[in-house]
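# Structure of the sequence below:
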Amino acid sequence: MQKNTICLWYDKEAEAAARFYASVFPDSAVTAVHHAPGDYPSGQAGDVLTVEFTVAGVACLGLNGGPAFRHSEAFSFQIATEDQEETDRYWNAIIANGGQPSECGWCKDRWGISWQITPRVLTDALAAGGAEAERAFAAMMTMQKIDVAAITAARRG
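Next up is the predicted model:
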């Protein structure tokens, strides 16, 4: 295990979530599944307790801790994309697997984890500052999934 790992709390589906992420995002994998050695408040001996996985190179641990805690938008994965095809692929995979669209490139997977599917053209436009950033930001504010062509057009004015 790495020195710093993101721990994500799930009710009972940490392994399903980790396997889904590994199927969607490059540089992602499920690296270990650990079963509970004894009964615990939300499970029994032998149940999947933790799952070690990576998402786009980021080390994570999924913990099947039960229904006590829920995810919120206060934590999200931000995935940088190169073009509309990559943006669509990730966004559509999350939504098609029981997720929900949100605003400004955000969506939520079926386990409640928030994702920012963010084309680099958008982050580049915002980093440019000035009127270019203002136009790109205004365009983004009208979107759910980011439209690369619309952001590019907004950048140009």
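# From now on I want contacts and neighbour counts done on CA atoms only, so please keep to that.
Fine.
# and the residue nearest the centre of the chain, helix, strand or coil?
By Cα atoms, centre = their mean, the mean C-alpha position of the chain lies nearest to W115, the distance being 3.4 Å. Recorded secondary structure, W115: strand (DSSP: H, G, I helix; E, B strand; the rest coil).
# contacting residues for it?
Contacts for W115 (Cα atoms under 8 Å, 6 or more residues apart in numbering) come out as S76, F77, Q78, I79, W106, C107, K108, D109.
# Ranking by neighbours, what's the top pick from those?
C107 (25 neighbours; other Cα atoms under 10 Å).
# these two touch, right, it and N97?
No: counting by Cα atoms under 8 Å, C107 does not reach N97; the two are 11.7 Å apart.
# circling back to that earlier point, name the nearest of the contacts of W115 relative to N92.
Within these, distances to N92 taken as Cα to Cα reach their minimum at C107, with 9.8 Å.
# Could you also give me the structure for this second sequence? I'd like to compare it with the first:
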Amino acid sequence: MKSIVPCLWFDGRAEEALNFYLSTFPNAKLIEASRYGDTGPGNRGELLLARFTLNGQEFSILNGGSQQPFSQAVSMYLYCDDQAEVDAIWDKLSSDGGQEQPCGWVVDRYGFSWQVIPVGFVEMVTDKDPVKAGRAMQAMMKMKKLDLPTLRKAFEGK
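I've put the predicted structure just below:
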């Protein structure tokens, strides 16, 4: 097996979503795109399928018709380098109809779920000291967008 590539299935808005993701994420790159011809089922010239990368992770996006709605049961974790990156990505994903959710999750305007995590958070909640890990987890449970300085203070008992 060469790789596993998540495919995001859309019903008519794939190109709009593709452009949004390419403009939202640093290091995003379009690999290739194909369009419907005369045989449909989409309109001639409409995006059929595209492959792209977000920070090196390959995705595909499909204008497949009869979309099955996205579910929060499947999401992408975004491990951000620092709080500034968390803030920037969060603001873009939650804009124009995106919905902020508890515990660092955000549902973008297309209904896809992302969990925006600052580097260091997972290490806190999986720390061998259950008291410290528990304090970090309790702090996170009160947040929508994760705030690394606040999480760190809770972890350290301050």
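# picking that back up, how much space is there between the residue nearest to the centre of structure 1 and A45 of structure 1?
32 Å (Cα to Cα, to the nearest Å).
# now for the longest helix along structure 1, which elements pack on it?
When structure 1 is scanned for its longest helix (criterion: DSSP state H), the result is helix 84-96. Of the remaining helices and strands, those touching helix 84-96 of structure 1 by 3 or more Cα pairs under 8 Å, 6 or more residues apart in numbering; DSSP states H and E are strand 106-108, strand 114-119.
# what helices or strands is the first one leaning on?
Translated: strand 106-108 of structure 1. Applying 3+ Cα pairs under 8 Å, 6+ apart, one finds that strand 106-108 of structure 1 makes contact with helix 84-96, strand 100-101, strand 114-119.
# And the last one against structure 2, how far off on average?
Which is strand 114-119 of structure 1. Superposing on structure 2 and averaging over aligned pairs (mean Cα distance after the TM-score superposition for structure 1), strand 114-119 of structure 1 comes out at 0.4 Å.
# quick one, what contacts G112 of structure 1?
R70, H71, S72, G99.
# Sort out which one of those lies nearest N4 of structure 1 for me.
Comparing the contacts of G112 of structure 1 against N4 of structure 1 with Cα to Cα picks out H71 as the nearest, at 19.9 Å.
# Which residue of structure 1 sits opposite F155 of structure 2 in the alignment?
Under the alignment (TM-score structural alignment), F155 of structure 2 maps onto R155 of structure 1.
# Spatially nearest residue to that match (excluding sequence neighbours)?
Spatial nearest neighbour of R155 of structure 1, chain neighbours left out: E132 (4.9 Å); criterion: Cα to Cα, 6 or more residues apart in numbering.
# That neighbour touches A153, doesn't it?
No: applying Cα under 8 Å, one finds E132 of structure 1 not in contact with A153, separated by 10.1 Å.
# neighbour-wise, which of these two wins?
Neighbour totals were compared for E132 of structure 1 and A153, and E132 leads with 19 against 12 (other Cα under 10 Å).
# For stretch 121-131 of structure 1, buried residues please.
By neighbour count with 16 or more other Cα atoms under 10 Å, stretch 121-131 of structure 1 contains the buried residues V121, L122, A125, L126.
# If you could redo that for stretch 24-38 of structure 2, that was the one I meant.
Result for stretch 24-38 of structure 2 [16+ other Cα under 10 Å]: buried residues T24, F25, A28, K29, L30, R35, Y36.
# out of those, which are inside strands?
Counting by DSSP state E, these place A28, K29, L30, R35 in strands.
# Could you pull out the helices in structure 1 for me?
Here structure 1 has its helices, by DSSP H, at 14-24, 84-96, 120-128, 130-140, 148-156.
# nearest to G62 of structure 1, of the ones you listed?
G62 of structure 1 lies closest to helix 14-24 among the helices of structure 1, at 5.1 Å (Cα to Cα).
# ok, residues contacting the closest one?
For helix 14-24 of structure 1, using Cα under 8 Å, 6+ apart, the contacting residues are 28-30, 33, 48, 50-51, 53-55, 62-64, 90, 93, 111.
# Scan those residues and report the most crowded one.
Neighbour max across the contacts of helix 14-24 of structure 1 (other Cα under 10 Å) = F53, 27 neighbours.
# Am I right that that residue is in contact with A59?
Yes: applying Cα under 8 Å, one finds F53 of structure 1 in contact with A59, separated by 6.1 Å.
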